[in-house]
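Chemist: Have a look at this prediction, sequence included:
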Amino acid sequence: MTSIPATGGPALPQERRLVTAIPGPASLARLERKKAHVADGVGTTLPVFVVAAGGGVLLDVDGNSLIDLGSGIAVTTVGNSSTEVVRRVTEQAAAFTHTCFMVTPYDGYVDVCEQLAELTPGDHAKKSALFNSGAEAVENAVKIARVATGRDAVVVFDHAYHGRTNLTMAMTAKNMPYKHGFGPFAGEVYRAPMSYPFRDGLSGEEAAARAIDVIEKQVGATNVACVVIEPVLGEGGFVVPAPGFLPALAAWCRTNDVVLVADEIQSGFCRTGDWFACDDEGVVPDLVTTAKGIAGGLPLAGVTGRADLMDSVHVGGLGGTYGGNPIACAAALGAIEEMRGQDLPGRARAVGELMRSRLEKLQAEHPVIGDLRGRGAMMAIELCHPGTLDPDPVRTAAVSAYCHQQGVVTLTCGTWGNVFRFLPPLSISDALLDEAFDVVAEAFAATA
């Protein structure tokens, strides 16, 4: 068993420990309070109340220590309460918590924008604007593209997830729970087929030609302001497009003066083994949206892109009261320092190798696992009825429930709810990760 320093308290033991059923009595009591005061529409995957977290574990109010394979949906990449994040946040909170950058600016905002210009793909001149959430970043990227091009149409893809605002719900593919009953949605959003190698069997070039054909015939290149794509799908099932798909789309966008927006909100900041998923094939988007892992658990998002595009919007057209909050910016600078200093892209690749080796063995033993895919510490398995492409969400839910009962936090996703996504914090130890996949293996055996 290893330990990590937990700022402000004793070391948090890095172990899986169950002292009650999951959820325990203290969590169950708090769930009653949640039921009384929190809207039912705010769902919970694993109903335990957390009191501390760090390294690779979550400690609940009953004293159970759970292994974390979710990172708060790819947010705590550098771990919870990362030393450098906590230090910078504490210093900034003591100095000031808010002025609104649009009223009186401060260095932290500019510092984050400088880091984004350096880290995002491409060596061209770049500028950024900061926001609160991934959905805000995507929506503002669309605003920028529309002003810059003078066009209206937005192209997105099957299985996409881009957020929960009105525009980003329109851009998101999955109805339940994200869109159901919330329409009407924003217009001028068009959907093209995504490269999904497990299901379509197409090469990247073939899949791109299919998508481009739909765009040209159903929308028209001269009407398209932007193509918005997750380089690796998030909620849609961690689908990695076939090699060549993204470069072909990027080439088409350049030829037709269409803004290519890479939604790197879940895949960015070291998660895939590169700083950004686009780096894998050398794709350089015009705009990149970021959030989640950028700030070690605090709410921050950004749009970074070509300076000429970013400057096309009139003064006052971008912003928001809390966008680029000084404490969130301090957290981001701390998280980026941790990512650099600890070579977290390299750590993500090592975590990915460990997860892939365990999942390959599991796939060989359980034919319900139809596909294993992902890059770095963004790995997934898709469950289908053996010998078919028919999704098996029932088995997926059963396996996940078993893992939860045994103290391992797992997340599912995918259009059909039949995909496990594995997103451990990069601060997790190899031993703890190995133990978590022992439990995953037990879950498949127990639900066979």
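Modeler: Noted; the coordinates are in hand.

Chemist: CA only for contacts and neighbour counts going forward, please
Modeler: Noted.

Chemist: What count of nearby residues applies to residue 342?
Modeler: For residue 342, the neighbour count with other Cα atoms under 10 Å is 14.

Chemist: Quick check, central residue of the protein?
Modeler: Residue closest to the average C-alpha location in the chain (Cα atoms, centre = their mean): residue 266, at 1.9 Å.

Chemist: Roughly how far does it sit from residue 224?
Modeler: 25 Å (Cα to Cα, to the nearest Å).

Chemist: before we move on, the earlier item: ok, now how distant is the residue nearest to the centre of the chain from residue 374?
Modeler: Applying Cα to Cα to residue 266 and residue 374 gives a distance of 13 Å.

Chemist: Could you do residue 296 as well?
Modeler: 22 Å.

Chemist: So which of those two has more stuff around it?
Modeler: More crowded of residue 296 and residue 374, by other Cα under 10 Å: residue 296, with 30 against 21.

Chemist: Check it against this one:
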Amino acid sequence: MPDERQAGAARGGCVEAPEQRRIVRTAIPGPRSTQLHKRRQASITDGFGVTLPVFVERAGGGIIVDVDGNHLIDLASGIAVTSVGAAAPAVVERVREQTERFTHTCFMVTEYDGFVEVAEALNRLTPGDHPKKTALFTTGAEAVENAVKIARTATRRPAVIVLDHAYHGRTLLTMTMTAKNVPYKDGFGPYAPEVYRAPFPYPYRWPGCSRHAAEQALDRLKDIVLSQVGADRVAAIVVEPIQGEGGFIVPPPGYLSGLQEFARAHGILLVADEIQTGFARTGDMFACGHEGIVPDLICTAKALGGGMPLSAVTGRAELMDAVPAGGLGGTYAGNPVACAAALGALETIEQENLVERARTIEALVMPRLRDLEKTSPVVGDVRGRGAMLALELVRPGTTDPAPDVAKDIAARCHADGVVVLVCGTYGNVIRMLPPLVIDDALLLDALSVLESSVREHVVTPGTC
């Protein structure tokens, strides 16, 4: 795979990307990180959590270098943000050039071409060949919230249907739409009105036979919409094509297409939240593509900005134009530096064929995860698509969630220089989101560390 090793010399003084191998020089976190973390604790609210308290000196490719000189293998990508690496040459160069021109004017005051170019790219890349328009924002939560605003304006209906295990953000509306209470909602109520929740077909945990999960989940959703809410009151159904924070849950075949069919039959807009799944992550440009779904509105962020804050809502032109002038926007919406970064990220994704690379990552990793599932009693399920993969940890011999096991395995990985994340409604899922530019040797090394961490946990007495 192309890497960023020559970026420093080629890009006018940019820092050269780190050596692409795992190096553990100190305990993790090391002494300098520990010292800096104490400073953080004295000045930053405890409301910000941290997965691994190390301070980063530089990053690129599949490596994060901390201030103690440890080279950590990155299986997090800043929560699916740095899919093209944390210092992709095309992103760095475009950001450098843009910052020299100007950093901000506010697109609602004076216009600039980067905003238009990103919108044109999203209109081209997102599913469907119908006329589309795009609005740019800053965060994923903003994108979801504005998609709901657009849907309500276009349909003149108030209600929104969301799903079990969903995550859509931390604002008042998107927090309401999010399913998990702790840490996202606890103590922050009362919540926004007119948000209704339906079951999501979670194959591993679906009661009875998982083969019927899609059909049964659709039946439950239809009943809620038709008999409890009223279909003529529902503006939108908002769905993650693969659920992210909820545990990397892949819906069974037929569910998304059934959802789309039902929505269209009742004049309800289908909104796809592709904030974590979008831009090659799942082995398709968008996860909707795995079932040929064409949403009315699609929300994107994370990998779109290549590390800079940028989000978008792209949708059918007549829906996007339903909002009158001034109804959408934000001071930083579509910031010119973030737009420049996005153009570099999209260029990298397309030119380096990172859609295919995500499929290769799945082909390398999934067989070993399935072997781990067969041999380790704490691994209840493995799942995912492309470079969005996960294992669910359980009490041996049961399907009972084991969040303490997930926490222990993650800590072992961190100590050995591999950054992994824990997620899931029950806090028992280890998720893997490597940069799509990670090389095979580094990826396989990280996987070996994960395998060892799982097996070491199993042989430790008294931990299950």
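Modeler: Sure thing, it's come through. All values reported here derive from a predicted model rather than from experimental measurement.

Chemist: Can you calculate the TM-score here?
Modeler: Superposed pair, TM-score by TM-score structural alignment, normalised by the length of the first structure: 0.98. Supporting alignment: 448 aligned residues with a Cα RMSD of 1.2 Å.

Chemist: Spell out which residues are contacts of both of residue 266 and residue 374 of the first structure.
Modeler: Among the neighbours of residue 266 of the first structure, none is also in contact with residue 374 (Cα atoms under 8 Å, 6 or more residues apart in numbering).

Chemist: what's the residue in the second structure that residue 311 of the first structure lines up against in contact with, if anything?
Modeler: By TM-score structural alignment, residue 311 of the first structure lines up with residue 321 in the second structure. Applying Cα under 8 Å, 6+ apart to residue 321 of the second structure gives no contacts.

Chemist: and if we set it to 10 Å?
Modeler: Neighbouring residues of residue 321 of the second structure by Cα atoms under 10 Å, 6 or more residues apart in numbering: 132-134, 150, 153-154, 315.

Chemist: Show me what residue 188 of the first structure aligns to in the second structure.
Modeler: Using TM-score structural alignment, residue 188 of the first structure lines up with residue 194 in the second structure.

Chemist: Please verify my assumption that that match contacts residue 160.
Modeler: Yes: contact between residue 194 of the second structure and residue 160 holds when scored by Cα atoms under 10 Å: they sit 6.3 Å apart.

Chemist: got any residues that touch both of those two?
Modeler: With Cα under 10 Å, 6+ apart as the test, residue 194 of the second structure and residue 160 both reach 229, 233-234.

Chemist: Compile the residues you listed into TSV and extend it with columns for neighbour count and secondary structure.
Modeler: Converted to TSV, those look like this (neighbours: other Cα atoms under 10 Å; DSSP: H, G, I helix; E, B strand; the rest coil):
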residue	neighbour count	secondary structure
229	18	helix
233	19	helix
234	27	strand
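
Chemist: still on that earlier bit, separation between the match of residue 311 of the first structure and residue 154 of the second structure?
Modeler: From residue 321 of the second structure to residue 154 of the second structure the distance is 8 Å (Cα to Cα).

Chemist: Show me what the lengthiest helix in the first structure is packed against.
Modeler: Across the first structure, the longest stretch assigned as helix under DSSP state H is helix 344-365. For helix 344-365 of the first structure, the packing partners by 3 or more Cα pairs under 10 Å, 6 or more residues apart in numbering; DSSP states H and E come out as helix 326-341, strand 369-375, strand 378-383, helix 430-446.

Chemist: Which residue numbers in the second structure does it align to?
Modeler: Against the second structure, helix 344-365 of the first structure falls on residues 354-375 (TM-score structural alignment).

Chemist: that older thread, out of the contacts of residue 321 of the second structure, which is nearest to residue 109 of the second structure?
Modeler: Proximity of the contacts of residue 321 of the second structure to residue 109 of the second structure (Cα to Cα) peaks at residue 134, which lies at 18.0 Å.

Chemist: Please identify the residue in the first structure that aligns with that closest one.
Modeler: Checking TM-score structural alignment: residue 134 of the second structure goes with residue 128.

Chemist: Count the residues that sit near the match of residue 188 of the first structure.
Modeler: Neighbours around residue 194 of the second structure, by other Cα under 10 Å: 14.

Chemist: Cool, thanks, signing off.
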